[in-house]
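1. structure here, sequence nowhere to be found:
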């Protein structure tokens, strides 16, 4: 009897997986709005808006509609910074440490969507006495170029805005490249199917 149930379940699961593969897209799981320009794409909170950035190498920028001091700017790292994210971040830090208003918090390598990134968190003491927290996420993409996503927020808003940072960095990809987000959905579905049959 158990063998017959398995024979019935296998075709049903195959049909379900094939059906879902045609139906599940990143749009189905989309959160917020999508930025697509200058060869990059990422999602950002729907309470944010696209803004212009005058930062050198800037290829995309978004900011909170409620507080423009909360923002994320994507920059293409100049080739003179080298070809390695650690080297590029170190060269950038040379200028940061010269400022008496700079306070280093943390620098660490981690993985986002299977890609090694370098995260540098630091504070800047503003002239009016307030502190602003910055998170610079350095990464090298499949086009061989390096990018940095600079997330900035008043210090007191950082914890409340972490999900915005996670959304932007977690969905960042090259526009013509493939995003890992859809693949992770299928991987999870495949893992669950394998767990079901291994019991």
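-> Done, it's in. Since this is a predicted model, take the numbers as computed values, not measurements.

2. when you work out contacts or count neighbours from here on, use the C-alpha atoms and nothing else.
-> Fine.

3. pretty sure residue 132 sits against residue 121.
-> No: using C-alpha atoms under 8 Å, residue 132 is not in contact with residue 121; the gap is 10.7 Å.

4. tell me the buried residues in the longest helix belonging to the chain?
-> For the chain, the helix with the greatest residue count under DSSP state H is helix 2-23. By 16 or more other C-alpha atoms under 10 Å, the buried positions in helix 2-23 come out as residue 17.

5. for that helix, packing partners?
-> In terms of contacts (3 or more C-alpha pairs under 8 Å, 6 or more residues apart in numbering; DSSP states H and E), helix 2-23 is not packed against any helix or strand.

6. what does that helix rub up against?
-> residue 186 (C-alpha atoms under 8 Å, 6 or more residues apart in numbering).

7. start from the N-terminal end of the protein and give the helices.
-> For the chain, the helices defined by DSSP H occupy 2-23, 85-96, 158-171, 180-198.

8. as JSON lines, those with distance to residue 139 would be great.
-> JSON lines is the format used below for the helices of the chain (distance: least, C-alpha to C-alpha, whole Å):
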{"stretch": "helix 2-23", "distance to residue 139": "30"}
{"stretch": "helix 85-96", "distance to residue 139": "6"}
{"stretch": "helix 158-171", "distance to residue 139": "10"}
{"stretch": "helix 180-198", "distance to residue 139": "15"}
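
9. for these, which one sits closest to residue 44?
-> helix 158-171 (5.4 Å; C-alpha to C-alpha).

10. which of the helices of the chain sits closest to residue 74?
-> Here helix 158-171 is closest among the helices of the chain (C-alpha to C-alpha), at 9.9 Å.

11. ok, structure two:
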């Protein structure tokens, strides 16, 4: 049976969590006393490793099994993983152990998508993400914000249908933290507009 690989972002986030657990089992001198669960998690991550992370994970798991020089070997593996995960924004989130340990970075605030439907009167608004669909009858103009955790939304589809029988213009837009990805307008009685990202 084929193994499904997680997205690079998901794997890097899982590795960052695992490295926090490893660092929590380390003494200041770099000696490590990981629990069986921590070791098992590392092996599981390695079993499902993406090509970008497999070498760094193999080095990290191997380092934890060494009787000496654990910190140097493990921290070298963290450097490899940092480079592999740099494109996800998680490249600095890997805990090192011993003298080379550095404090964890403060997590940045999550980004958000802003979904907007413009016009006057009312509309039936539907939006769909990887997490499912939502539908609402709303008064225009209408705006909502949904979080972007970097993994959940592979695409967003926003549609609005004017419930007014009179000729009107209805518009939609999808933006993230001030950057607009999609806009569209439509005119006429009961007009429909859609935007997608």
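-> Good, I have the coordinates. This structure is a prediction, so every number in the text was calculated from the model and none was measured.

12. please state their TM-score.
-> Overlay of the two chains. TM-score (TM-score structural alignment, normalised by the length of structure 2): 0.21; 72 aligned residues with a C-alpha RMSD of 5.7 Å.

13. returning to what we had before: which neighbours do residue 132 and residue 121 of structure 1 share?
-> Going by C-alpha under 8 Å, 6+ apart, no residue sits against residue 132 of structure 1 while also sitting against residue 121.

14. can you say which of the helices of structure 1 is nearest to residue 112 of structure 1?
-> From the helices of structure 1, taking C-alpha to C-alpha, the stretch that ends up closest is helix 158-171, at 6.5 Å.

15. so residue 16 of structure 2 belongs to a strand, correct?
-> No: looking at residue 16 of structure 2 with DSSP: H, G, I helix; E, B strand; the rest coil, it is helix, so not inside a strand.

16. burial measure for it, as a count.
-> Residue 16 of structure 2 is flanked by 23 other residues according to other C-alpha atoms under 10 Å.

17. then the one 4 residues further on?
-> Applying other C-alpha under 10 Å, we find 17 other residues in the vicinity of residue 20 of structure 2.

18. and it, how far is that from residue 171 of structure 2?
-> Relative to residue 171 of structure 2, residue 20 of structure 2 is positioned 46 Å away (C-alpha to C-alpha, to the nearest Å).

19. one more: residue 58 of structure 2?
-> 51 Å.

20. quick revisit: out of the helices of structure 1, nearest to residue 37 of structure 1?
-> helix 158-171 (14.1 Å).

21. relative to helix 180-198, how tilted is that closest one?
-> Helix 158-171 of structure 1 and helix 180-198 are oriented at 80 degrees to each other (axes from the mean of the first three to the mean of the last three C-alpha atoms, to 10 degrees).

22. my read: residue 150 of structure 1 touches residue 134, true?
-> Yes: because the distance of 6.7 Å satisfies C-alpha under 8 Å, residue 150 of structure 1 is recorded as touching residue 134.

23. compare these two (neighbour count), which wins?
-> residue 134 (24 against 21).

24. quick one, what contacts that one?
-> Contacts of residue 134 of structure 1 (C-alpha under 8 Å, 6+ apart): 121, 122, 123, 124, 150, 151, 152, 153.

25. which residue is the nearest non-sequential neighbour of residue 147 of structure 2?
-> Distances taken as C-alpha to C-alpha, 6 or more residues apart in numbering put residue 112 closest to residue 147 of structure 2, at 4.3 Å, once the chain neighbours are dropped.

26. burial check on that neighbour, number of neighbours?
-> Using other C-alpha under 10 Å, residue 112 of structure 2 has 17 other residues around it.

27. now the host helix or strand of it: buried residues?
-> Using DSSP states H and E, residue 112 of structure 2 sits within strand 111-118. For strand 111-118 of structure 2, the neighbour count (16+ other C-alpha under 10 Å) marks 112, 113, 114, 115, 116, 117, 118 as buried.

28. OK, contacts around the residue nearest to the fourth one when sequence neighbours are not counted?
-> So that's residue 115 of structure 2. With sequence-adjacent residues excluded and distances taken as C-alpha to C-alpha, 6+ apart, residue 115 of structure 2 is closest to residue 174, at 4.8 Å. Taking C-alpha under 8 Å, 6+ apart as the criterion, residue 174 of structure 2 is in contact with 113, 114, 115, 116, 158, 180, 181, 182, 183, 195, 196, 197.

29. just send the residues you listed back as CSV, with distance to residue 14 of structure 2 too.
-> Putting these into CSV (distance: C-alpha to C-alpha, whole Å) gives the following:
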residue, distance to residue 14 of structure 2
113, 24
114, 27
115, 29
116, 33
158, 31
180, 30
181, 29
182, 31
183, 35
195, 32
196, 29
197, 26
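
30. between those, which sits nearest residue 40 of structure 2?
-> residue 113 (36.6 Å).

31. residues touching the residue lying closest to the closest one once chain neighbours are set aside, list them.
-> Spatial nearest neighbour of residue 113 of structure 2, chain neighbours left out: residue 176 (4.4 Å); criterion: C-alpha to C-alpha, 6+ apart. By C-alpha under 8 Å, 6+ apart, the contact list for residue 176 of structure 2 reads 111, 112, 113, 114.

32. no further questions, thank you.
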